[in-house]
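Student: The sequence isn't on hand, but the structure is:
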């Protein structure tokens, strides 16, 4: 294995849904991407070729994967799902704003759990469990680029956890737009050893350009 053997993992957020446009909480709610929104974007041709494509098992991610890398084998995994919002699924801020429990959660979302929902630490645990299995695919030296289609929460967590020191940000500082992605790169040997920071000097976003822009 050569010393400068660089491998990359691209994190890509699913296309927008009708419920996203309505600003509803849809963590585990299984909805499709909004087909009307596709008229406003150009589906990108990704510059990299991906040897493996992983996706949250929810429809909005699988549909996005089919658009981005048509014909590829998509490996679906429920551990890549968004945070489960429990009784607040499909609700909006206006629906919930008068609930004391909701206002408390807004002030401390990483410490409190939504009613019958999932704690943030549970999201962390399952995503890191998936990640430990994911990096083993790089034991095959022919694997250089992997694509993950997932949700805003898991992407923010992974960027916060793995981005290099010079581009570190807090959770809410990351801009994670729909049809937008970030690529993280490592030395293969360091990644397989469990290196916690990627080697990229800068984590640059790429996204679908809207028609006419």
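Tutor: That came through fine. Since this is a predicted model, take the numbers as computed values, not measurements.

Student: going forward, measure contacts between C-alpha atoms and count neighbours the same way
Tutor: Fine.

Student: Which residue comes closest to residue 172 once chain neighbours are left out?
Tutor: residue 156 (7.7 Å; C-alpha to C-alpha, 6 or more residues apart in numbering).

Student: again, but for residue 85
Tutor: residue 117 (4.8 Å).

Student: So the residue nearest to residue 172, which state does it fall into?
Tutor: Three-state assignment for residue 156 (DSSP: H, G, I helix; E, B strand; the rest coil): helix.

Student: Can you give me every residue that contacts it?
Tutor: Residue 156 makes contact with 171, 172, 174, 176 under the criterion C-alpha atoms under 8 Å, 6 or more residues apart in numbering.

Student: Which of the residues you listed ranks first by neighbour count?
Tutor: residue 176 (19 neighbours; other C-alpha atoms under 10 Å).

Student: Can you give the distance from the longest helix anywhere in the chain to the centre of its chain?
Tutor: In the chain, taking DSSP state H as the definition, the longest helix is helix 120-134. Here helix 120-134 is found 12 Å from its chain centre; the criterion is C-alpha atoms, centre = their mean, to the nearest Å.

Student: Now do it: which elements does it pack against?
Tutor: With contacts defined as 3 or more C-alpha pairs under 8 Å, 6 or more residues apart in numbering; DSSP states H and E, the packing partners of helix 120-134 are helix 152-162.

Student: Which parts of this protein are strands?
Tutor: Shown for the chain, the strands assigned by DSSP state E span residues 6-13, 52-56, 74-77, 145-150, 180-187, 205-207.

Student: try this one next to it:
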């Protein structure tokens, strides 16, 4: 069984903005990025899952027009709570420092911690793989890092350095009797993302 995990295309958002579950659109490069993704997907996929946020939904519907797409809340990006759509540099230092010192365990105010994201994502992933069907998952960077950390037993605090996940990347995960292996099929570098204040 193979699982094809796909990150959404470039979002229409100003650089330096904190976003997670904000329902933002995609840029005008969507069609070109989707065409690159399509080259790495097989025929005969049996199941398609997607985050319901439009940057994923649009891609799933574009790539898989003949499939019933299962939209899963647990495939959403981390919930950034009170920081959603704020500029990273505008978030007060005293508010952001505890999170920057331990982003794995500390909750974003009104939102989630990385552990919360990881827990819901891995629960969802395990349920999907239990079906034994060849599957596509259209989702977000934090979700993909959570899945890869889970199958490789990589500590969460190392997952950003361990896994470079650019917009439009495609990761093939193969299930074996003793675990999982993965292969990066497409991962074209884009502009560096900002996940904390630049100061």
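Tutor: Great, that's in hand. Quick caveat: nothing in here was measured; it's all calculated off a predicted structure.

Student: about what we covered before: name the nearest of the contacts of residue 156 of the first structure relative to residue 147 of the first structure.
Tutor: Minimum distance to residue 147 of the first structure across these is 15.9 Å, recorded for residue 176 (C-alpha to C-alpha).

Student: what sits against the counterpart of that closest one in the second structure?
Tutor: Residue 176 of the first structure maps onto residue 165 in the second structure, with residues paired by TM-score structural alignment. Listed by C-alpha under 8 Å, 6+ apart, the contact partners of residue 165 of the second structure are 7, 141, 144, 145, 187.

Student: switch the cut-off to 6 Å
Tutor: For residue 165 of the second structure, the contact set (C-alpha atoms under 6 Å, 6 or more residues apart in numbering) is empty.

Student: ok, now how distant is it from residue 184 of the second structure?
Tutor: Distance of residue 165 of the second structure to residue 184 of the second structure, computed by C-alpha to C-alpha, to the nearest Å: 9 Å.

Student: Kindly report the same for residue 149 of the second structure.
Tutor: 14 Å.

Student: again with residue 86 of the second structure
Tutor: From residue 86 of the second structure over to residue 184 of the second structure (counting by C-alpha to C-alpha), the distance is 32 Å.

Student: for residue 33 of the second structure, same thing?
Tutor: 16 Å.

Student: now residue 143 of the second structure
Tutor: To residue 184 of the second structure, residue 143 of the second structure is 15 Å away according to C-alpha to C-alpha.

Student: Looking at the two, which one has more neighbours?
Tutor: residue 143 (26 against 13).

Student: how about the more buried one, what does it touch?
Tutor: Taking C-alpha under 6 Å, 6+ apart as the test, residue 143 of the second structure contacts no residue whatsoever.

Student: if we go to 10 Å?
Tutor: 5, 7, 51, 74-78, 114, 117-118, 120-122, 125, 149 (C-alpha atoms under 10 Å, 6 or more residues apart in numbering).

Student: what does it align to in the first structure?
Tutor: Per TM-score structural alignment, residue 143 of the second structure is aligned with residue 154.

Student: Nearest residue to the residue nearest the centre of the second structure in space, please, no chain neighbours.
Tutor: Centroid-nearest residue in the second structure, with C-alpha atoms, centre = their mean: residue 140, separated by 1.9 Å. Distance criterion C-alpha to C-alpha, 6+ apart; nearest residue to residue 140 of the second structure, sequence neighbours excluded, is residue 7 at 5.2 Å.

Student: what's the neighbour count on the equivalent of that neighbour over in the first structure?
Tutor: Here residue 7 of the second structure is matched to residue 13 in the first structure, going by TM-score structural alignment. Counted with other C-alpha under 10 Å, the neighbours of residue 13 of the first structure add up to 26.

Student: What of residue 42 of the first structure?
Tutor: The burial count for residue 42 of the first structure: 14, using other C-alpha under 10 Å.

Student: Just to check, it is in contact with residue 209?
Tutor: Yes. In this structure residue 42 of the first structure lies within contact range of residue 209 using C-alpha atoms under 10 Å: 6.1 Å.

Student: joint contacts of those two?
Tutor: residue 179.

Student: coming back round to it: winner for burial among the strands of the first structure?
Tutor: strand 145-150 (a mean of 25; mean count of other C-alpha atoms under 10 Å).

Student: Excluding covalently adjacent residues, which one is nearest to residue 79 of the second structure?
Tutor: The nearest residue in space to residue 79 of the second structure (C-alpha to C-alpha, 6+ apart) is residue 111, at 4.9 Å.
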